[in-house]
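Trainee: Kindly return the folded structure for what I paste below:
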Amino acid sequence: MVIALQRPLFQDGNSGIVDSLQIQSILQELIHQMIRVRVSISKDPVLYEAYIIGIETKHPPPRLFLKWRGTETSLKSCSPVVVSFVFNSHAYFFEIRVIEPAAGCFSLSFPEVLESYPPRALPRLQYPLAVPISIEFPDPWAYRGKLVRELDDIGYDGLSYRTSPEDRPPASGLLISRIDLFLFDQPCYSTSAKVLYVRPCSDFQGKRFHRVGAVFQERERPPLQGGVFFKENECEEIIIPSKIKICLRKLTAYKAPAYLQDAAQKRPVLYAVPEEMERQDLSLLSFRIEESRSSRARFAVGRLIRVHYIMDETLYLFLSSVCRSETRRIILKIPERMIQIRRRKTLRCIPPQGEEIRIHFKNPLLDQDMVRPVLDLSETGLSISLDLNRNFLFAGMRIHDALLNLNGRPYPLPRILIQSVKTIRPHRGRLCCRIGISFEYLPDETRQAVLDILRHERHPFQVESGEHLIPGLWSLHYQSGFIYPEKHDSIMEMKKEIDRTWKRLYSEGSQFFINFALVHDEKVLGSGSILQVYEETWLLQHLSALKHPLMNTGKEINLGLAEELFRNHEIHYIKTYFRPDNPWPNKNFRAFAEEHLKPQEYDLTRYRLYHRHAGPIPTAWGLPAGVEVGLLRNPEQEMIRNYFAMTGKALYARSESLFGHGLDLMETSRLYRMSGLRRNRRIFAVRRGQEVLCFSVAEDTSVGVNLSGLLNHFRIYIVSRDREIVDQVLPFLVNEALSFYRSFGYSKVTLMTFEPLDAILNEWGFSYIRDYYCLTYCRQSIFQYQHYVREKYGKLECRMLRMVKYSHEGAAHQAPNQ
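Mentor: Next up is the predicted model:
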């Protein structure tokens, strides 16, 4: 018989307890510990709070005695009820019937089955809370009003609170823009939340209220309880076949990218996409290999393959043998075990031997100075250990004016927050407390010092280039093929000017230029740089690397640049140029954009490049009546904005500051002038009355900032559809740009355009050189690119060491069975 009641909303994976003695033992603990239960009654929307006060098993039938108020009129004999509770981090519920209702005390039938659910994926603190936590948020029904409520329970994914009798409950789905959490009446966390449900309830005394559940909108988790952010055991082994198949079905359903590698040989990692599992044979798993150079890879039957993928911020790893290998397709057996490793949001490192890192702060409760060595360090915080008897710190406590000592030099930490407190037992040691500390504010000097340590620890061969590395960079660009014969000829014509520019770029420590180099045995093996070219846009350029038997130089350079792009919050857009026949950027940048980004999150434009001497174009006629040429005027910016919106290039226009206050790149030009360099831009327009017919964007930059000359060019954009009038005025527009370049001493100019102007440009003396792709990402795409690079190149934080260890042990363990 099925009872139509509101069951608790738990996760799938329940298991029933049918042993009556075990059920009785659990219920006796509820009585002994006075643990509150919740009761749901058929055809009654209210959820009641109650306590189990006794169990009668001597006289049949066995029964339970519950005590609560407020339901005497609605509860009758044989009424079905559902009782739910949480005990030892497990959720339980059972369905029973009322035997005898009484005033405030009810006898119910003894449950035959007690259904149990596993612990929640995210811990939750339940009422009554060990420490007083209250929330403050705007009143949804009153303008400028605020409400303060005590929490009912709270977890890392959401919270619930009780309304007052006079409150009007919020509507389900309402977005609360700001919720402030207070611990001991001190603010400890702010976030936004969305109302998930509103349910009428009744407490043990019979007072009615509404229970409001809200889920946090941010990914960050509030600091509630120790042991979540700083875990000791991060690896969990999955050996139950049903759970393994659930994980793999989820992998195939979401098409999460997987990475395959021969476990016995050092072959490159294959980028693959899982296919649907065959229903007829649930013991096989199929992958479609996506990389073109690896599409012909074949694996012998029985060969052991290492597979890892990331889903829900968790790394999954397993070893499996090949069942069948086809072109661009590989079929594996379902593994016997999997390892899941929870990923951290920020990379952390253990201080290397020989480096002394300590934190100095004053305990506000003891009024004592404390100096402790740092166990691990990250961009957002650190952890320390304290003797169990000396620990008087709790999660949520704020400490001011601390110091971080890095190799004998103190750096200020104005505000830090105790994030977690966990009791651990080190190897062969006594119990101690591991304290997780987060940085609430870091001065620029402290942040840079921490980043320098982390950068060197994550990429030990990676250093920032200085003036002394310039000869090595020239050698690298020639040996890697970055400078090909045509580019060599143009560089030699201006070698002296380029050398002067490079000395300023690499030695001044400018705010608009960051370069990375991989140096091994005093030889530069790889290099890359990012450069501010517009008000909010940086250019990724000069990527080159040499092969080396001891390291993947391209991987290290890409990882370092991705980290810097994400860490530098001044970068709102990133832009890069590459030739269509260059395989590496096509496979890395273009493939990422087309496979992982939405169309509105990136812009890919193919330009044609033309060269010409800087002399004016002869014109046999004058401008048509009513047409004039000059600098773009402010009122005409709206026409330019509409043009890019209609052509689907709004992101491209924003990245190049083509409207607003950045038309002349005043702030960017100022940064260049501070380093003795120049960066200028002029926008010329041809107008007829209030209409802009066409316009050009001319850019000038010091020679050598970009070796391909991609920052010293002008572009043409045709707005009017009247091609007859446009053909008449285009020579005058081009002459304005040529005059701009002659004023800076140019003898040759470069034109980039995606417009079909080949015939007319040939008449004017322009010669076609080559095509270039221009790829632009927005800020959100930069975050996704950082995540993509970490997964693509296997630098999965510090867990790679564990992966290697597991791979060797797993291969030895599973190879005989495969």
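
Trainee: going forward, measure contacts and count neighbours with C-alpha atoms only.
Mentor: Fine.

Trainee: Past the strand or helix carrying Ile416, which element shows up next along the chain?
Mentor: Following DSSP states H and E, the helix or strand that holds Ile416 is strand 409-424. Remark: after strand 409-424, the chain's next helix or strand is strand 432-441, criterion DSSP H and E.

Trainee: could you check the angle strand 409-424 makes with that following strand?
Mentor: On the basis of axes from the mean of the first three to the mean of the last three C-alpha atoms, to 10 degrees, strand 432-441 is oriented at 140 degrees to strand 409-424.

Trainee: Counting by contacts, list what strand 432-441 packs against.
Mentor: Packed against strand 432-441 by the contact rule (3 or more C-alpha pairs under 8 Å, 6 or more residues apart in numbering; DSSP states H and E) you find strand 381-387, strand 409-424.

Trainee: Please identify the buried residues of that strand?
Mentor: Residues 432-439 are the ones in strand 432-441 that count as buried (16 or more other C-alpha atoms under 10 Å).

Trainee: And stretch 356-376, by the same measure?
Mentor: 357-363, 373-376.

Trainee: Reformat the residues you listed as TSV; add distance to Gly509 and secondary structure.
Mentor: Below are these laid out as TSV (distance: C-alpha to C-alpha, whole Å; DSSP: H, G, I helix; E, B strand; the rest coil):
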residue	distance to Gly509	secondary structure
Ile357	26	strand
Arg358	29	strand
Ile359	29	strand
His360	31	strand
Phe361	33	strand
Lys362	36	strand
Asn363	39	strand
Pro373	32	strand
Val374	30	coil
Leu375	32	coil
Asp376	29	strand
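
Trainee: this one next, for a side-by-side:
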Amino acid sequence: MMGENVLRHDPYSEWLWDWPFENKEILNDPKHVRPIDQQDIVNKLNQLHFTGDAFQIFFQDIHTQEKMLLRAKIKFCTETTVACSFSDKTDSAFNNRTHQLTHLAIDDGKNLALMPTFLISQENKHFVIHLPDAGYEVNQRQIRRHLCRGAVHVALLQDAQISRGLLLEFSSFDCRVRIKSSMEFRFSKDAPICISFYHGMELCHSCLCYSIRETVNPHRDDREIVLKFVQNSNPIAPNKRQFRNPRLRFSPAPSADFLHPLLQKRFHFEIADISSAGFSVCENEEESVFMEGMAIPDLRIQFSDLFSLQCSAKTVYCRLENNHIVRCGFSISDMDMPNYNRLQKMLNHALDGNVYLNNRMDMDVLWDFFFKINFIYPKKYLHMKSIKNDIKKTYQLLYQGDKEVACHLTYQKNNFLCGHLSMVRAYEKTWLIHHHAAKVTDNKPVGFLLVKHILHYFIDMHRLPSLNTDFLMAYFRPDNKFPERVFGGFCRNQADPGICSMDLWGYFEKLLPTIYSPLNTEWSLRSADTADLNLLSDFYQKTSGGLLLKAMDLDKTDLDRQPLESVYEQLGLFRKLKKFSLCYNGEPYAILLLDLSNSGLNMSDLLNNIKVIILKTKLVPWKILTNALSQLMHRYRTGQIPVLIYPFDYIIMQKIPCKKQYAIWICKASHFYRLAVHMQERYRITYWN
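Mentor: Below you'll find the predicted structure:
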């Protein structure tokens, strides 16, 4: 446990102990110095008094000439004197009869301010020293080493030996730590050390380093070690892929605000460029505080005074550019849906000023668009007209701002709507792309443009755990040219059902029966259990090998209510998935999946239907199946219930008239970028680079 046996007391008191002084050439022959006057000295001392930090005093043994370094705190300061006090643990280290004070020093992590001084008076641990008229400042480090104000503990591992201690100073190139020196083990300078940083019980960072200086305290059982980090010892290699969302520059630039995990100090950096995957900032090499692989659990991206986005991030790279500027790239590790939608609104609209994400819609404009372009054609409206009020209510909820389970994209010029595409979180980790409607405007293929922006929206979602996006799904009829060419062509081009799969289903509309038809005594209908779903998985893998069961979350053994249902409930919406087995003498012959949702969540009610997967295609009579369906239809609130049946071979074998078919297309979200490659190669629809 990092919190045990590791310097439990106040970390500030650690700075008050005395240590042998090793860097003697600073006092004897200072280089790169500049003079500082008394006012500068007093201001620095007053600041230390205000912050409660310590300053340093150099002294030497009169007889041995050994130089020592002592830290003390200020009680008050005048123009000519400084009243100070040692800690209880260090006052015995200084004796004015055997030791002589030589210099007062203030170390800001990069420069060392030095002032010659002498002792005026001393009473026990309290003393007064002379403040000179002038001093000088030595540039002792190229990179500032920052004082660590929080209780960040370290664990050092070398040759199976572990030492634990406290982080005292940190820069992006090195650090200084204090550990217990009671162990006989000494760190070798020739072998790497694995250092891990902890804040409380949380691991902040881990990397390799080398010991470059180790100092033992002669008065205490402690030692200090200066460690130099191995650069690129913890690199994060981004996944190599042909297409990435473009990094955009905004004016005024957004900023990144966060608490540094090792320094426990707040930082504010201007963001140079940003995308849905991450962003970059630039810092001065002399003040650099970032390391590759360092995680920042709580970071805010601030867009002026408009809004801020909360996320977690990780440093991917730190690259030295011209004029000693270090560009640091960050990947966004996680972000919730409201924050992700706000970020995507900015990015999508910046890429194309006619594209809007989740804008508040005038519903009359939307309905007018759907009817004018024949998206709601006469036969579809026959299905919709009896539930039109429910559909209006559902859409009023969905289209008034951001929702965790739904989003929509529109292409419009002022109030003139040219294209629409929406998505809904249909299952626990699956989003359904639907309601794609567009017309050519100004010779622009709006339908393709909306698909390109959907790519932009989804291409990074799978990396963010809070967004629950493992799969993307679409329903389309094979005679619908656009989705068949784009989505269907992509699936055939991949030729790998583990990346993208497409299954053909028969589609029927069943009227809600007035009476229920009983099953024969050999047949029964019951809730599906784990064993039934395992049979379903085996059958589906043999017949398709696709992604449907994973996308519907049917491959898991937990049959309890899914959290997605409660998310819908909180938004005033309804969503359930029920599973039943049609059995013959207790053996499952078919699995019936009841998708239940608000009317119109999908206009074709493809999220408010019954999906039937026939396990024994030769042994399930059509009449038995329709009788079983009649016993389940009372769970729906509409007069006509869509029924989809798989495999389609069953419909052919049973010689059932089927006027309509649907393809269920599913793609792994981590491979969705491949669709951008396909669109560019096949249709010359270029992605942003």
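
Trainee: What is the helix or strand harbouring Cys207 of structure 2 packed up against?
Mentor: Following DSSP H and E, one finds Cys207 of structure 2 within strand 202-216. Secondary-structure packing of strand 202-216 of structure 2 (3+ C-alpha pairs under 8 Å, 6+ apart): strand 19-20, strand 193-199, strand 222-229.

Trainee: And that strand, how far out from the chain middle?
Mentor: 27 Å (C-alpha atoms, centre = their mean, to the nearest Å).

Trainee: where's Cys318 of structure 2 relative to Arg300 of structure 2, distance?
Mentor: Relative to Arg300 of structure 2, Cys318 of structure 2 is positioned 20 Å away (C-alpha to C-alpha, to the nearest Å).

Trainee: higher neighbour count, those two?
Mentor: Between Cys318 of structure 2 and Arg300, counted using other C-alpha atoms under 10 Å, Cys318 has the larger neighbour count: 24 against 18.

Trainee: pretty sure that one contacts Val326?
Mentor: Yes: applying C-alpha atoms under 8 Å, one finds Cys318 of structure 2 in contact with Val326, separated by 6.2 Å.

Trainee: Next, the buried residues of the longest helix that structure 1 contains.
Mentor: Longest helix of structure 1, by residue count under DSSP state H: helix 723-742. If you call a residue buried by 16+ other C-alpha under 10 Å, then helix 723-742 of structure 1 has these buried ones: 726, 729-738, 740-742.

Trainee: In TSV, list those along with distance to Gln448 of structure 1.
Mentor: Below are the buried residues of helix 723-742 of structure 1 laid out as TSV (distance: C-alpha to C-alpha, whole Å):
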residue	distance to Gln448 of structure 1
Val726	53
Val729	52
Leu730	50
Pro731	51
Phe732	50
Leu733	47
Val734	46
Asn735	47
Glu736	45
Ala737	42
Leu738	43
Phe740	40
Tyr741	39
Arg742	42
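
Trainee: What's the match for Ser527 of structure 2 in structure 1?
Mentor: Counting by TM-score structural alignment, Ser527 of structure 2 corresponds to Leu631 in structure 1.

Trainee: what number of residues lie near the residue lying closest to that match once chain neighbours are set aside?
Mentor: The spatial neighbour of Leu631 of structure 1 that comes closest, neighbours along the chain excluded (C-alpha to C-alpha, 6 or more residues apart in numbering), is Phe684 at 4.3 Å. Applying other C-alpha under 10 Å, we find 21 other residues in the vicinity of Phe684 of structure 1.
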